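>>> Sequence first, then the predicted structure, then my questions.
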Amino acid sequence: MRFVLATARKDLLRIRRDWPALLLWIGLPLMVGALLTLMFGGEDAGPHGTLLVVDEDGSLAGRFLTGAFQQGALAEIVDVEPVDLEEGGERIEAGDASGLLVIPEGFGQAVLDGEPATLELVTNPAQTIVPGILEETLDITLEGAEVLRQLFDQPLDQIVADSETEGFPADTVVASISTAFNQAAEDASAWLFPPPITLETVTTGDEESFDFARAFFPGMLILALLFMAAGLAADVWSERRQGTLRRAVSAPRGAGAILAGKWLAGAAALGIVAAVGLAAGRWLFGIEVALPVLAWAWMVLTGTALLALFTLVQLFARSEKTGNVLANALTLPLAMLGGSFFPFEAMPEWMVPIGQATPNGYALMRLRSILEGAVDPAVLAMSAVVAVGVVLFLGWLAGRRLRGFATP
């Protein structure tokens, strides 16, 4: 045991001397968390944009049109800002808004007269969600205006005709217009009250909005462990060049004790990165961690298993260059399939079982359940036994190969 601890201490000193790599491994979860926060902003994030309005008409119909973008939940998505034509054109050209709506002069009169009118909506091609919302809202609003114009056709025509006469309209004219509006409303009431289509919302359980940052966060933690394990495993080539590995395997303690010490040092370094990643997720990026100690322990265990896997790859490589190529060729597919680059929810259905069967994908599924506090103790215990078994089996294979690797 003293030999194992001495080997671990020696490797920890080597890791500390390579401080740029250590800082990179520690900083990887921080950089990834910052990027996730910038991209998705947490679970309260949603689409948001600005609609620039050039109202050259100033009529009630124009105000009704722009008011449609300021109702209900739409008001939380779209900010309506009045501008002149020159400023609006410059800002939409610079990508400073989601859309530019131009209401031409005479639009309100055309609505009253039942004549066609042209509106101009220029959208930002760099955005997708908010411009689509603007187009759909404008189409629905204009269709609604057309329906109202047809529904109240008679009283509106009378208003237009009387607006051309001088002075105030006679009381009889006002009464006839009111009567016409009331009659049109009564005729439409059979279709509107109650509406022919009813919407019923059924809640099947506690529904939460999809949190992109929380979905990516566990995968990014596993990705950090994956890269770190690949980097730590390459250290066997450094020790081989320096001759320390050849001297170590000639000692009576055996190759197994050497690997145990190296992996113990690697587990300590992985534990530091795991702690930094979990703390950053909780305190810097607002991602709740239900069982932080258990999550840390699972990350250290699975990180050690990945370290054992990459160590075996390096030991069977014919050269250091070949070992690095093999490690990279293994890391990238595992990261893509194992849910680090893309959450399993975003993968095709046929790819999900494959990704969850990879070593890092399997570790990711258990880590997500721990972070969410929905872990099954029996499943987690069996997973831990499997991980320990993998480390022991890979250690046995690596131990058999280490002596030949150290003395080429």
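Good, I have the coordinates.
>>> Could you use CA atoms for every contact and neighbour count after this?
OK.
>>> Of all the helix elements in this protein, which one is longest?
Using DSSP state H, we find that the single longest helix of the chain is helix 377-406.
>>> List the buried residues in it.
Residues of helix 377-406 classed as buried: 380, 383-384, 387-388, 390-392, 394-396, 398-399, 402-403, 405-406 (neighbour count, 16 or more other CA atoms under 10 Å).
>>> list the contacts for Arg91?
Ala97 (CA atoms under 8 Å, 6 or more residues apart in numbering).
>>> So it, which state does it fall into?
Using DSSP: H, G, I helix; E, B strand; the rest coil as the criterion, the local structure at Arg91 reads helix.
>>> go on, the one 10 residues further on?
Under three-state DSSP, the three-state class of Leu101 is strand.
>>> Kindly report the same for Leu51.
Under three-state DSSP, Leu51 falls in the strand class.
>>> From Asp96, how far off is it?
As for Leu51, its distance to Asp96 is 10 Å (criterion: CA to CA, to the nearest Å).
>>> So for these two, which sits in the more crowded spot?
Legend: neighbour count by other CA atoms under 10 Å for Leu51 and Asp96, higher for Leu51 (27 against 15).
>>> what's near enough to touch that one?
Each residue near Leu51 by CA under 8 Å, 6+ apart is listed here: Val78, Asp79, Val80, Glu81, Ala97, Ser98, Gly99, Leu100, Leu101.
>>> Could you identify the buried members of those?
Val78, Asp79, Val80, Ala97, Ser98, Gly99, Leu100, Leu101.
>>> a helix runs through the third one, doesn't it?
No: counting by three-state DSSP, Val80 is not part of a helix but strand.
>>> my guess is it meets His48, correct?
No: the pair Val80 / His48 is not scored as a contact, 11.3 Å apart, by CA atoms under 8 Å.
>>> how about stretch 67-80: buried residues?
By 16+ other CA under 10 Å, the buried positions in stretch 67-80 come out as Phe69, Ile77, Val78, Asp79, Val80.
>>> here's the one I want to compare it with:
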Amino acid sequence: MRFVFITVWKELKRRFNDPGGLLQAMLIPFAVGALIVTAVGGGGSSITAELMVTDLDDSFLSQGILSALGQGQLAEMITLEEVTLEDGEQRINKGESSAHLVIPAGFADAWLDRAPFTLPLTVNPSRSITPQLIRETLEALLDVGDYLHKVFGTEIELISQALQDGDTDFPVEDMSAGISGKMTGIAGLVFPPAVTVADATPQPEGTNFSAPLLMLPGILLMAAFFAANGQSSNFWAEREKGTLSRWVASPNAFFAYWVAQWFTAMLLTALVAAPIMLVGFFYVGISFEKYFTTLAWLTLTGPILFALLTLIQVMSPSRKTGSMIATLVMFPLLMIGGSFFPTEAMPDFIGALANYTPNGRVLEPMKGYFSGAHGASGLFADLWGILLVAVVLLFVAGHLSARRTLQ
């Protein structure tokens, strides 16, 4: 065991002699996480779209549309601003808003007469979500107008004809009676609702989901992957110095060397993950009672990433090729495993693949632990399976490295 401890200390000193590599393993995931969380809205606030409106019709109907967009939940999602036509065109071309809607003159008359009309909507091409939100909202309002025509078509025709003739003495009582009768008939069909929908999805107590919470496990695994990638090249460093051949000649020393590499991987994983996790727990609001349990989980499972990348290095014909292949393998695994985007935001087939990646198997239990879906026992439920795979990968890497060294 003394040889194991000496080797671990030597490996740690080697890593500390390259502080840039350790800082890179911590700062790159931290920066990526900060950028992504900032892009999706940090604390999980709702998306707000900015809509500029030019009302050239200035009718009761156009004002009704503006009033509908400025009330209730729509007012929380869409911020309205009335502008002139020239100002709206200039600002949307500069990308200062999500969209610019023009309500043309004659819009109300066209709607009353069921004549074709166009509502020009210019969207900001640099944005994708908010213009789509505005477009779908306007389409929903137009659908409401179509249904009003279908239900109250006769009454709307009376209003349209009276406006065209300039006649204000139209039969208000008859029209009111017709509207009242139709409302009574509709009320019998829709109140109370014939079908009641209830969400029966089980929600464990304490479960809480937010974009930063879903991103934090992936960021931690990214840091662990970078640390493992730096350590995996130790095979080539020892081989080029000739020390690996001496260890192969002494079976006990060779076995102790790989055991030391295993413990070094655990310590490096803890070293790079601890500060990121500290900031993440504070920002997301996760209870610090889970801090050391999560750190223990990452420390114990981190060697599987080292074992995978070391096997790639050992199987490669040269150090340069090994580093290139390891990097090419690492980034797709980071993408599929949920380090760049949560698996919940990916297509279903990619989310399913995450469960078959080493980092995905480590990430998903941690996500459930953070959200409150399960406790520490659920977090460590798959530990032995992950460790078994890591041992097999490292055993194969050690066996191949011995054969290559003796050739």
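That came through, no problem. Keep in mind that this is a model prediction, so the values were computed, not measured.
>>> TM-score of the superposition?
Once the chains are laid over each other, their TM-score by TM-score structural alignment, normalised by the length of structure 2 reads 0.82; 398 aligned residues with a CA RMSD of 3.5 Å.
>>> Count the neighbours of Ala260 of structure 1 for me.
For Ala260 of structure 1, the count of nearby residues is 21 (other CA under 10 Å).
>>> pretty sure it contacts Val4?
Yes: look at Ala260 of structure 1 against Val4 with CA under 8 Å: they come within range, at 6.2 Å.
>>> count of neighbours near Lys241 of structure 2?
Neighbour number of Lys241 of structure 2 under other CA under 10 Å is 9.
>>> Quick check, central residue of structure 1?
The centroid of structure 1 falls nearest to Phe212 when counting by CA atoms, centre = their mean (3.0 Å).
>>> who touches Lys182 of structure 2 in this structure?
Val151, Phe152.
>>> if I look at the corresponding residue of structure 1 for it, how far off is Leu156 of structure 1?
Under the alignment (TM-score structural alignment), Lys182 of structure 2 maps onto Ala188 of structure 1. Distance, Ala188 of structure 1 to Leu156 of structure 1, by CA to CA: 16 Å.
>>> Give me the neighbour count for Trp370 of structure 1.
Not quite, residue 370 of structure 1 is Ile, not Trp. Ile370 of structure 1: 23 surrounding residues under other CA under 10 Å.
>>> Going by secondary structure, it is in what exactly?
Assigned by DSSP states H and E, Ile370 of structure 1 belongs to helix 359-371.
>>> Return the list of helices and strands in contact with that helix.
helix 212-233, helix 292-316, helix 320-337, helix 352-357 (3 or more CA pairs under 8 Å, 6 or more residues apart in numbering; DSSP states H and E).
>>> Have a look at how far, on average, it is from structure 2.
Aligned to structure 2 and superposed, helix 359-371 of structure 1 gives a mean residue distance of 2.3 Å (mean CA distance after the TM-score superposition for structure 1).
>>> And the contacts of that helix?
Applying CA under 8 Å, 6+ apart, the contact partners of helix 359-371 of structure 1 are 218-219, 222, 226, 288-292, 294-295, 298-299, 302, 306, 334-335, 337-339, 355-356, 375, 380, 383.
>>> ok, now stretch 248-258 of structure 1?
Applying CA under 8 Å, 6+ apart, the contact partners of stretch 248-258 of structure 1 are Phe3, Val4, Thr7, Gly395, Trp396, Gly399, Arg400, Leu402, Arg403, Ala406.
>>> Just the buried residues of it, please?
By neighbour count on 16+ other CA under 10 Å, the buried set for stretch 248-258 of structure 1 is Ala248, Val249, Ala255, Gly256, Ala257, Ile258.
>>> what's the answer for stretch 5-13 of structure 1, then?
Leu5, Thr7, Ala8, Arg9, Asp11, Leu12.
>>> Glu56 of structure 1 and Ile103 touch, don't they?
Yes: between Glu56 of structure 1 and Ile103 there is a contact at 5.8 Å, judged by CA under 8 Å.
>>> and the two? which has more neighbours close in?
Neighbour count, other CA under 10 Å: between Glu56 of structure 1 and Ile103, Ile103 has more, with 25 against 15.
>>> which ones are touching that one?
By CA under 8 Å, 6+ apart, the residues touching Ile103 of structure 1 are Val53, Val54, Asp55, Glu56, Asp57, Gly62, Leu119, Glu120.
>>> tell me the contacts of the last one?
Going back to what we said before, that points to Glu120 of structure 1. Taking CA under 8 Å, 6+ apart, we find Glu120 of structure 1 in contact with Leu100, Leu101, Val102, Ile103.
>>> try it again with 10 Å
Counting by CA atoms under 10 Å, 6 or more residues apart in numbering, Glu120 of structure 1 makes contact with Val54, Leu100, Leu101, Val102, Ile103, Pro104.
>>> tell me the two of those that are most distant?
Leu100 and Pro104 (12.6 Å; CA to CA).
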